[in-house]
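Q: make a model of this:
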Amino acid sequence: MTSSLVRGRPRHATAHIRVRVAHALVGAVAGAGWLAIPVLAAQDPATATPPPTRTTHAAPSAPRDDESSAVDLILPVAVLGTAGVLAAYSYVRRTRRSPGVVSPAPAAPTPAESDHQARAALVQADDSVRASEEELPFAAALTDERTLAPFRLAIRTARRELAAAFALWHRYEEGEPRDPGDRRQALVGIIGRCAEAGRVLDRPLRAEVGPALEVAEGAFRRLAARAAGARATASPLHERYGPSVGARMTGRVEVAMDRLVFATSRLNAARRAADLGEDERAVRQLRRAEGAIAQAGVLVAGMDDQTRRLREAYALVPTALTGAEAVLAAARATGTPVPSGADDTLAAVRAELTAGPYDPLAALRRITRALVRLPGARRGVLDTAADLVARADAAEAEDFIAVHRAAVGADARSLLAAAVRALGAAHPVEAAALARRALESAERDVRAHGVPQSDVVPLRTD
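A: As a prediction, the model looks like this:
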C-alpha cells in the first residue's frame, strides 16, 4: 500500500481563503449600508418633507450640484473604508495567530522519523498476527470451523502482508535501494503493508465470558500437567547433552512456570469479576490469562520439539563428521581450496564425541558452517544436518520472540523473518546464521528491557 504526495496548496486552505474573502465582502457591504442609511433616508421621496412651493425667484444651481456630488461619494468611500478596516483586522489576526511565513503543506517527516515509524509499524503488526494466531485454539473450543474459516483466512493474509513488509525492511537495512527518494517510498510501502495486515485482522472473535473462562481454565490445567513433566525431563537432558543444553531447557521450564503462576492470578480475578457481573473487567483479566497460557504453551511445546531434535542430532553427528572429512579429502584431491580452519573444527568436534556430554546441535552447526563453501557440503548427510540445525535455530528464536515480544524490537523480528525466507529457499546454513543473530538480538532487547510481569502480552484487549 502506497500513498501519493500532493504538491501545492491544500484544498482546505483554498476553501478557507474563499470563506474569509466572502466574510470580508459581506461585512463591507453591511457597514456601508449602515453608514448610508441617514443619507438615503434624507433623499427618499417617500419619506422626505414636501419641497417648498416654487416661486418666481430663480434659485442658484451650483450649491445643489455640490450637495448631490457629496452624497454620491458617501457610499463608495464607506465601502472602501470598511473593506480596509476588515482587511487590516484580518491581517492582524493572521499574524498574531501564526507569526512568520506559514508553509501551505505540513513538513515531510525526516528519514529518522520515517525509520522510527516503520519499526513501530512492524512491531505492532507482528504482535497483532501473533496474538491472533494464539487466540485461535481458545476460539476453536467455543465455535465451529465454519465460523473460524474467515479468521483463519484473515490471519494467512495478514501473515503474507507482514512477510512482504519484513522483506522490504531487510533490504532497506542492507542499503537497498540506494536512492533517497526510493528509500522513502520503501518505508511508505512497509508502513502501508503493516497497516493492511492490521486491517484484515480487525475482526475480534467474541464469546460469552462464562464459557470462555471455562475453556481457559481447562487449557491451564492441561498445560500445568505438561509443564510439570517437562521440569522432570530437564535434569536428564543436562546429564546427556551437557550444561549448556540443560541450562536452556531449565530456563524454558522456569519461564513457563512463571507464566502459569501469572495465569492463575488472572483467571482468579476474571472469575471473581464474572461472579460480580463485571463482564468488562472479567474480559480484560481473561485476555491476560489467555496470553500467559499461550506463552507457557509455546515454551512447553518448544521444549518437546527441541528434545526430539537433540536426539536426532545426537544420532547424526558421527555420520555427519565422517561425511565432512570425506568432503575435505575430495576437495584436496581435486585441487579445490579448503576453507581455513575446517580441519581444526572437525578435529575439535571429534574430540568432543569422546570427552563426555556435548550439545549435538552445536556440533552439527560447527560442521556445516566449516564446509559451507565446498561443493559437496550440500549433499547427503551434510544437507540433512544443515536443515536440522536451521529448523532448530529458527524454532528457538521464534519461541523466544513469541514469549518476550513485549520487549523485542523490529531488528530481531526482521532477522527471524529473513531466516524463515532463507529456509524456504533451501539455504539452511544461511537460515541458521540469521536465526542465531535474531535470537542474540532478541536476548539483548530483553536484557535492556527487563522481564517484568507486564511482559505477558494479552491476546486481545478489545
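Q: switch to C-alpha atoms for all contacts and neighbour counts from now on
A: OK.
Q: would you map the strands across the stretch 151-300 of the chain?
A: Ranges of strands in the stretch 151-300 of the chain, per DSSP state E, counting those that start in this stretch: none exist.
Q: need the three-state assignment for Ala422.
A: Three-state call for Ala422 (DSSP: H, G, I helix; E, B strand; the rest coil): helix.
Q: so it makes contact with Pro428?
A: Yes: shown here, Ala422 and Pro428 form a contact pair, counting by CA atoms under 8 Å, at 6.7 Å.
Q: ok, now how distant is Cys457 from Asp127?
A: No Cys there; residue 457 is Val. Distance of Val457 to Asp127, given as CA to CA, to the nearest Å: 9 Å.
Q: with His427 instead?
A: According to CA to CA, His427 and Asp127 sit 27 Å apart.
Q: same deal with Ala330?
A: Relative to Asp127, Ala330 is positioned 48 Å away (CA to CA).
Q: pick out whichever of these two has more residues nearby.
A: Shown here are Ala330 and Asp127; by other CA atoms under 10 Å, Asp127 has more neighbours (18 against 15).
Q: so how far is Leu25 from the more buried one?
A: To Leu25, Asp127 is 56 Å away according to CA to CA.
Q: continuing past the helix or strand that His12 is a member of, what's the next helix or strand?
A: According to DSSP states H and E, His12 maps onto helix 11-43. Using DSSP H and E, the helix or strand that follows helix 11-43 in sequence is helix 62-97.
Q: how many other residues sit next to Arg266?
A: Residue neighbour count, defined by other CA under 10 Å, stands at 21 for Arg266.
Q: buried sites along the host helix or strand of Val429?
A: Val429 belongs to helix 428-449 when assigned by DSSP H and E. By 16 or more other CA atoms under 10 Å, the buried positions in helix 428-449 come out as 428-439, 441-446.
Q: want to put them side by side, so please do this one too:
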Amino acid sequence: MTSSLSRGRPRRATAHIRVRVTHAVLGALTGTGWLVLPMMTAEVHDPVPVASAGAVAAAAAPQQDGTSVADLALPLVAGATAVALAGYGYLRRTRRARTRTTPGTVPARPPTPTPAESERQARAALRLADDCVRASREELSLVRELFGDKQTEPFTHALRAAETELAAAFAIWRRYEEGVPEEPSARHQALVGVLGRCAEAGRRLDAEAAALDRLRGLDEDGGDRGVGAALVAAEERFRELAARAVTAQELLATVRKRYAPSAGEPVSGYVEQAKDRLLFATARLNEARQAADAGDRPRAVRQLRAGEGAVVQAAVLVDGVERLVSRLGEAAALVPAALTGAEAELAAVRSGTGRTSPTTTELHARLAHADLVLAAVREELTGGPYDPLDALRRITRAAGRLDGARSGVLDAAALLVARNSVAGAEEFVAVHRGAVGTQARARLAEAVRELGAGNAARADAVAGEARELAERDVREYGIPHLDAEGSTAGVAGAVLGGILLAETPDAGPPAAYGGPRTRSRHHA
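A: Got it, this is the predicted structure:
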C-alpha cells in the first residue's frame, strides 16, 4: 500500500529522485569497473612466443610494479570526478530550493492583501481618480473656450467616460461602507471593482493627454504660438476675475447686513482665498511669459499650467459667492409661498386623519412639530435678518415628515435648497482637494446621485455631511496663509487646492488633463 507521504509527493519531485538514484547507481558501477579492471588484465597472457624462465623472471618484477600504479591512478581520477559532479548537483539543488517551496513546483504567488490593505488601496484609488477628473475638467474648460466644442469633443467624451467610471466606483464604495455585500469574498470583489473602475477612469484620460497638448500647441512641436495664445487667454480671465473679486467682497458685505450671520457662512473666506489664487497666478503667468521669451518651452508650459489652474480656482471661489447671493434672493422670495403651502398641507392632513388610526399618536406629534417650525419661521420673517435658505430647509423638512400630498411650491423649495447645498459642497471640495479625503468625496458623489434621481431632501442632507467632512479634513490639514512678506506667492494655497501636486520639495508639478500616468507630465 502506498503511504500518504508518497501519495502527497508531486510527480515531478519523484521523477527528480529517480534520476538522482540512477546517476548514483551508474557512478557506482563506473567506479567498480575501474577498480576491477586491473585485476582482470593482470592475468591476461601476452600472445608472444614463450621465452626462457630466467628472462621471464628477470622482467616480471618491474612490469608488475608499473602496471599497479597506472591501474590505481585511473580509479582515483574517476572518483574525484564523481565527487565534483555530486557537489555541482548539490549546489544546483540548493539554488532551486531558494526560488520555490518544494522541488518541481512554480514560485509562490504574492500573498493576498488583507481586507484592511484592500480598503486602503481603494480609498487611495478613489481619491487619485477624483483628483484626475477634477484637474482634467479644469483644463478642458480653458481649452474649450479657445477651440470650441467641435475640436475638443474627443477630450470631452473621454472626460465624461472617466466621470461615469468614477461615479460607479463611488457607488460601489458607498454600498461597501454600508455593509453591502456581506460575504467576505463578495466584499473583496467589490473592492476589486472599485480599483478597476478607477483604473479605467485614469486610462481614458491618459489616452487623450498627448492629443490635448498637441491641440493646444504645448508639445515639443507646437512652436511659440500655442503658449502665447494660452497666455493671452489666461491673462484676460485673470483681469476679469480681479474685478469680480472686488465686487464679490461688496456682495458679501451686503449679505452680512441683510441676512443672519449663518447665511454667509458657506462662503466665508472665499474672497480672501480667491485673491490668494490670483496672487499665485500673477507670479506664474509672469514667469511663463519670461520663459517663453527666453525660448525655454518646458518651463513656460509648466508655469502656464500652474497659472491657469489658479485662475480656474479663483473663478470657482468668486462664482461661489455670486451663486450664494443669488440663491439667497430666490429663497427669500419663496419663503412666504412655502409657508402658505406647508400650512395648507398640514390642514389637509388634519382633515383626513381618523381617530382610530394606529398611527394617530405619531402623526399628531409630527403635526405639532410642524406647527412649531412654521411658527418659528413666521416669527423670524417679522423679527429682523434671517437665513432664507435655512428657513426653506426647515419648512420642507417639517412638511416632508407628513404623509400628505406635496404641493408644487414645496417641491420647488426643496430643489432650490438641495441644489445650493450640493453646489456649495462641490465648490469647497474642488478648491481644497489637496486636503479633502475619500469619505467626503464619497458623500458628495452620493449627493449628486440623489439630486439626479430627484431626491432633493436626501441630496441636501448628504451634501451637508460631505461639506462637514471636507471642512474637518481641511482643519486637520491646516489652512495656509501667506507670510509677512508674501514670499510664498500663494504656493501653500495652490498645494491645498491641488493646483500643484506636492510630489517634490518645491511643491511639485502643476496638475494637467490626464490620468495618474500623465497628469504630472509638466514636471521640472
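Q: can you give me the TM-score here?
A: The TM-score (TM-score structural alignment, normalised by the length of structure 1) is 0.81; 419 aligned residues with a CA RMSD of 3.6 Å.
Q: still on that earlier bit, what lies in contact with the helix holding Val429 of structure 1?
A: 368-369, 372, 386-387, 389-391, 393-394, 396-397, 400-401, 404, 407-409, 411-416, 418-423 (CA atoms under 8 Å, 6 or more residues apart in numbering).
Q: go again using 6 Å as the cut-off
A: Helix 428-449 of structure 1 is contacted by residues 386-387, 390, 393-394, 397, 407-408, 412, 415-416, 419, 422-423 when judged by CA atoms under 6 Å, 6 or more residues apart in numbering.
Q: cool, and stretch 158-166 of structure 1?
A: Applying CA under 6 Å, 6+ apart, the external contacts of stretch 158-166 of structure 1 come out as Ile190, Arg193, Cys194, Ala197, Ser414.
Q: which residues in structure 2 does that stretch match up with?
A: Stretch 158-166 of structure 1 falls opposite residues 162-170 of structure 2 when the two are matched by TM-score structural alignment.
Q: could you pull out the helices in the stretch 301-450 of structure 1 for me?
A: 342-355, 360-370, 380-403, 410-424, 428-449 (DSSP state H, counting those that start in this stretch).
Q: would TSV of the ones you listed with distance to Arg231 of structure 1 be doable?
A: As requested, those are arranged in TSV below (distance: least, CA to CA, whole Å):
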stretch	distance to Arg231 of structure 1
helix 342-355	27
helix 360-370	21
helix 380-403	18
helix 410-424	28
helix 428-449	23
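Q: of all those helices, which one comes closest to Arg248 of structure 1?
A: Closest approach to Arg248 of structure 1 among these (CA to CA): helix 380-403, 10.1 Å.
Q: same for that closest one, what does it pack against?
A: Using 3 or more CA pairs under 6 Å, 6 or more residues apart in numbering; DSSP states H and E, the elements in contact with helix 380-403 of structure 1 are helix 279-333, helix 428-449.
Q: against structure 2, where does it fall?
A: Counting by TM-score structural alignment, helix 380-403 of structure 1 corresponds to 408-431 in structure 2.
Q: so how far does stretch 298-311 of structure 2 sit from its counterpart in structure 1?
A: Compared with structure 1 after fitting, stretch 298-311 of structure 2 has a mean deviation of 1.4 Å; criterion: mean CA distance after the TM-score superposition for structure 1.
Q: in three-state terms, how would Ser103 of structure 1 be classified?
A: Three-state assignment for Ser103 of structure 1 (three-state DSSP): coil.
Q: roughly how far does it sit from Ala13 of structure 1?
A: To Ala13 of structure 1, Ser103 of structure 1 is 11 Å away according to CA to CA.
Q: give me the more crowded residue out of those two.
A: Taking other CA under 10 Å, Ser103 of structure 1 and Ala13 do not tie; Ala13 has more neighbours (12 against 8).
Q: ok, and the closest non-adjacent residue to that one?
A: The spatially closest residue to Ala13 of structure 1, leaving aside those adjacent along the chain, is Pro104, at 7.6 Å (CA to CA, 6 or more residues apart in numbering).
Q: residues contacting the corresponding residue of structure 2 for Ala263 of structure 1?
A: With the correspondence set by TM-score structural alignment, Ala263 of structure 1 lines up against Ala281 in structure 2. Counting by CA under 6 Å, 6+ apart, Ala281 of structure 2 touches Gly307, Ala310.
Q: pull up the gap between the closest residue to Ala288 of structure 2 other than its chain neighbours and Glu308 of structure 2, please.
A: Excluding its sequence neighbours, the residue lying closest to Ala288 of structure 2 (CA to CA, 6+ apart) is Ala300, at 4.2 Å. In this view, Ala300 of structure 2 and Glu308 of structure 2 are 12 Å apart by CA to CA.
Q: likewise for Ala391 of structure 2?
A: 39 Å.
Q: about what we covered before: determine which two of the contacts of stretch 158-166 of structure 1 are furthest apart.
A: Top of the distance list for the contacts of stretch 158-166 of structure 1 (CA to CA): Ala197 and Ser414, 15.8 Å.
Q: out of the two, which sits in the more crowded spot?
A: Ala197 (28 against 25).
Q: contact partners for the counterpart of the more buried one in structure 2?
A: Under the alignment defined by TM-score structural alignment, Ala197 of structure 1 is paired with Ala201 of structure 2. Shown in contact with Ala201 of structure 2 (CA under 6 Å, 6+ apart): Ala162, Glu165.
Q: what does Gly210 of structure 1 align to in structure 2?
A: With TM-score structural alignment defining the correspondence, Gly210 of structure 1 maps onto Gly228 in structure 2.
Q: what about Thr32 of structure 2, how many residues nearby?
A: Neighbours of Thr32 of structure 2 using other CA under 10 Å come to 12.
Q: what of Ala57 of structure 2?
A: Residues near Ala57 of structure 2, counting by other CA under 10 Å, number 10.
Q: do Trp34 of structure 1 as well
A: 11.
Q: gap between it and Val26 of structure 1?
A: Trp34 of structure 1 is 12 Å from Val26 of structure 1, where distance means CA to CA.
Q: thanks a lot, catch you later.
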